[in-house]
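Q: structure for this input, please:
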Amino acid sequence: MRPSQPFRPFFALAALDAIIGVLPWLASGGPPTPEWHRDELLFGMVPAVMAGFLLTALPRWTRTAPISRAGRNALVAFWCAGRLAHAGLPAFAQPLSAGFILTFAAILAHRIAATRKSREYKVVALLIIVGIAPLLPAALSPRVALAGTLGLVAIIAGRIVPALSGAYLALHGHEPAPRLPAPVEYASALALAGALAAWCLAIETHGLAGGLAAAFQSVRLLSWRGWQVARHPGLLALHSAYLCLPAGLTLQTLREAGLDVPGGEAEIHLWSTGAIGLMCLAVMASMIRRQTGRPFTNTASATAALAFGATAVPLRLLAQADAGTWLASAVFCWVAAFSLFLAAFGPVLLRPVAAPRSAQPAIPSGAER
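A: Take a look at the predicted model:
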């Protein structure tokens, strides 16, 4: 076991931050300010998940040594400083959040440049976009951060979802799905970038950009054959989370086309609660199992965490029309999801423990790519 691995502290802190981010809801009986909730998700939880995932996966991607324990601890302290400032010194919160994300991006860029893994520069570019978002005007900042984060979700999910799905199918005697041709993947990325850029800048495309991106992302998702792996809770959660990306683009398209779509921010909640929140839960659980040599199965608490995370998505959409009970239910499911995640994986994250023996094979090497 390697207790200095970055995913350990960052995943634990991300889950705690996800819970803390909605505590004002529970304390006041009403939603926190949009700025508080937005910053907790986009500049708190998500960067912690990204740091834990990418810094752990980076040695495999670039064939370099893992980040030192001192370097990891310094980044953890940097992240914590931003969160403490968010709670008590708001004037310093945005610069510290930006500084953490940009420092993390610089570390990745240095490693990538040293090994000439040019395909990874797009990850760095998106991290920089998310990193500069806290410094932008208030009207633009959340959209840029959300768009950059969705781009990272598309890249990371595009690696791990088909890899894990294929591994599961192979373990059960089925042929893995073939990968989409590279030109289709490039077109999908360009269409998504165009749609999110138009959304950020409030450019009216009459639904063309969003519709094209939704179509490409749907083709991409269908190519991973989610219906064949739906019996595995972790894989079902990954596919369901990614479904929220084209679903949100579809809602945006319909609204731009002039149709009366209920919920003026429904796509934002689909993206934030589903494509980001549920995806973070599923990705963290997957990486923990892979890095600790656990079998390709879910414990009861891990399955319950994913179930509550998935349930929070439709409840948050229902709260668009009628806050009341639906909003409180969505908050409860969100808190339950991350609390159960900590119950399932907290002991593993806080201290190294021996992986349990199982007759079932572990997730194949490289699946977190």
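Q: rest of the way, CA atoms for contacts and neighbours
A: Fine.
Q: can you pull the contacts of Leu281?
A: The contact partners of Leu281, taken as Cα atoms under 8 Å, 6 or more residues apart in numbering, are 305-306, 309, 338, 341.
Q: how close does Ile203 sit to Leu270?
A: 21 Å (Cα to Cα, to the nearest Å).
Q: meant to ask about Pro314
A: Counting by Cα to Cα, the gap from Pro314 to Leu270 is 8 Å.
Q: neighbour count for the two, which is higher?
A: Ranked by neighbour count (other Cα atoms under 10 Å), Pro314 and Leu270 place Leu270 first, with 25 against 15.
Q: surely that one touches Val313?
A: Yes: between Leu270 and Val313 there is a contact at 6.6 Å, judged by Cα atoms under 8 Å.
Q: and for comparison, fold this next one:
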Amino acid sequence: MTGRPPETARVTEARRGHARWSQPFRPFFPSAALVGALLVAPWLLAFLGDWSVPIPGGALVWHIHEMVFGLGLGAAGGFLLTALPAWSGTPMLRGRGLAVLWGTWVAARGVVLLAGTLPGPLVALILLLPTLGMGSLIAAAIMRGGAIRHAVFAVTALSLVAVHALFLAVWLDLPMPGFLVSWIDARGLDPLRWLGDLGVLLLAMTHACVISRVAPVLGPEALRLSGRHPEVRADPARARLIALTLGATVAACAVAPLSPVTGWLAWAAAAAQMDRLGGIWIGRAARHSFFHGFVLATLFLVVALVLLGASRLLPVAGLDAAWHAAGAGTLGVGCLTVFGVASRRHMGGALPLSRPATAAIWLAATGAALRVAAPFTWTVPWGADALAPLLLWASTVLWSGGFLVFLIGHARPLFGRAPSRAPQPKGASA
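A: All right, here's what the predicted structure looks like:
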């Protein structure tokens, strides 16, 4: 017997191990950021130059898969597996278990490039393993901790597993039950684009629900740093409305993606996002990037939902812009804000964010805005040949540059020593 409380013993053991495996965000945040920094430009080269990629479906399918189930999954999983133990009081994944999970994610990034040469079932198994592992661990953490208020994260994580499994089955031409084939064909859309879009929506829903939990913590922090009295409070009703409207929109996109009902639900979800922004707004104190990064991510989600609704209810061709507002905007900016905040708070640091973290957020936001604008130039007589490629390259340089700036600015804290303080107590946390 050492006389130490169990949690103290666990923290001491974590410090003895390699710092990289002491908390889930440590390997996953820089790895996901590396995907964002390096893997968009090759896709754009292939897209604009008709470069043949030896992958089933070509460069576009590879791009969709890596942005959703590579970067998006790694970032969301790394955050939730770090935050949920603090929120629910359950043990955190550390050491060898964390290393194995990260190893499956890294292996998937390499195997996806060999999808055209390896047996399809083997490729599908390797690519699905990290998604299944993260989804199961997230759901288990919520069930063990009895944290029903966080059940939405279990729902989105397990739904992402199902979407990924269907994506792989369609992509790699694996056998599927007849009813599934009929159901997918009845959607009337390119199945891989449709499933990729569902993955983006599920990740955007995850980010929106994370913002509902961290804004009541970060808002008062921003007010204190601005010399004002903290006055932001949690609003469970608004948080539930966010989850319900986004959940209904995801369900509609899964069941009847072309229906006008999907458009109305998307607009209702956009209205709920704007209502939430009004509830958490803190005026000039929002100048702190650890707060306004989440505001920017929410505004991109509003744009995505408005464009999604318009594409179903009006003669507007804004669907590509909608998905990039949700993907490059909400997920990209949201990820970098989460990276910065979690890297500070879970390693004994203090807010506000560093200059590189703030620069990364704004680079990604600017790049995402240009990417959202690009599809609207395709119908302009001279836009498709000149303006659209310029916007695509500028958006790629800025957006990927944001992730590169984050990596350079946070190399030492992310790969340095283990955290100097114990995990935060049960309850809300940023």
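Q: closest one to Gly277 of the first structure out of the contacts of Leu281 of the first structure, please.
A: Proximity of these to Gly277 of the first structure (Cα to Cα) peaks at Gly309, which lies at 7.4 Å.
Q: corresponding residue for that closest one in the second structure?
A: With TM-score structural alignment as the criterion, Gly309 of the first structure lines up with Ala364 in the second structure.
Q: so that match is in which element?
A: helix 355-373 (DSSP states H and E).
Q: and for His229 of the second structure?
A: Under the criterion DSSP H and E, no helix or strand holds His229 of the second structure.
Q: aligned partner of it in the first structure?
A: Aligned counterpart of His229 of the second structure in the first structure: His174 (TM-score structural alignment).
Q: and Val341 of the second structure, by the same measure?
A: So Val341 of the second structure corresponds to Ser286, using TM-score structural alignment.
Q: surely its match and Leu236 touch.
A: No: the criterion here is Cα under 8 Å, and Ser286 of the first structure misses it with Leu236 at 12.0 Å.
Q: ok, for Phe216 of the first structure, nearest residue in space, not its chain neighbours?
A: Ser188 (5.1 Å; Cα to Cα, 6 or more residues apart in numbering).
Q: just the contacts of Leu281 of the first structure now: which is nearest Trp79 of the first structure?
A: Looking across the contacts of Leu281 of the first structure and measuring by Cα to Cα, the closest to Trp79 of the first structure is Phe338, at 19.0 Å.
Q: contacting residues for the aligned residue in the second structure for that closest one?
A: With the correspondence set by TM-score structural alignment, Phe338 of the first structure lines up against Phe403 in the second structure. By Cα under 8 Å, 6+ apart, the contact set of Phe403 of the second structure is 33-34, 36-37, 336, 360, 364.
Q: rerun at 10 Å
A: Contact analysis of Phe403 of the second structure by Cα atoms under 10 Å, 6 or more residues apart in numbering lists 30, 32-38, 332-333, 335-336, 357, 359-361, 363-364, 409.
Q: over to Ala140 of the second structure?
A: Going by Cα under 10 Å, 6+ apart, Ala140 of the second structure touches 90, 134, 146, 154.
Q: helices or strands up against the longest helix along the first structure?
A: Using DSSP state H to define each element, the first structure has its longest helix at helix 141-171. Helices and strands touching helix 141-171 of the first structure, as assessed by 3 or more Cα pairs under 10 Å, 6 or more residues apart in numbering; DSSP states H and E, comprise helix 34-40, helix 46-62, helix 121-132, helix 182-200, helix 208-223, helix 233-256, helix 279-291.
Q: swap the cut-off to 7 Å and go again
A: For helix 141-171 of the first structure, the elements it packs on are helix 121-132, helix 182-200, judged by 3 or more Cα pairs under 7 Å, 6 or more residues apart in numbering; DSSP states H and E.
Q: average distance between the first one and the second structure?
A: Right, the one you point to is helix 121-132 of the first structure. Following the fit onto the second structure, the mean deviation recorded for helix 121-132 of the first structure is 1.3 Å by mean Cα distance after the TM-score superposition for the first structure.
Q: against which helices or strands is that helix packed?
A: Applying 3+ Cα pairs under 7 Å, 6+ apart, one finds that helix 121-132 of the first structure contacts helix 90-115, helix 141-171.
Q: save those helices as TSV, and put in distance to Leu221 of the first structure too.
A: Below are those laid out as TSV (distance: least, Cα to Cα, whole Å):
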stretch	distance to Leu221 of the first structure
helix 90-115	28
helix 141-171	9
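Q: any idea which of those helices gets closest to Pro24 of the first structure?
A: For Pro24 of the first structure, the closest of those is helix 90-115, at 15.8 Å, according to Cα to Cα.
Q: now do the buried residues in the closest one.
A: Buried residues in helix 90-115 of the first structure, counted by 16 or more other Cα atoms under 10 Å: 93-105, 108-109, 111-112.
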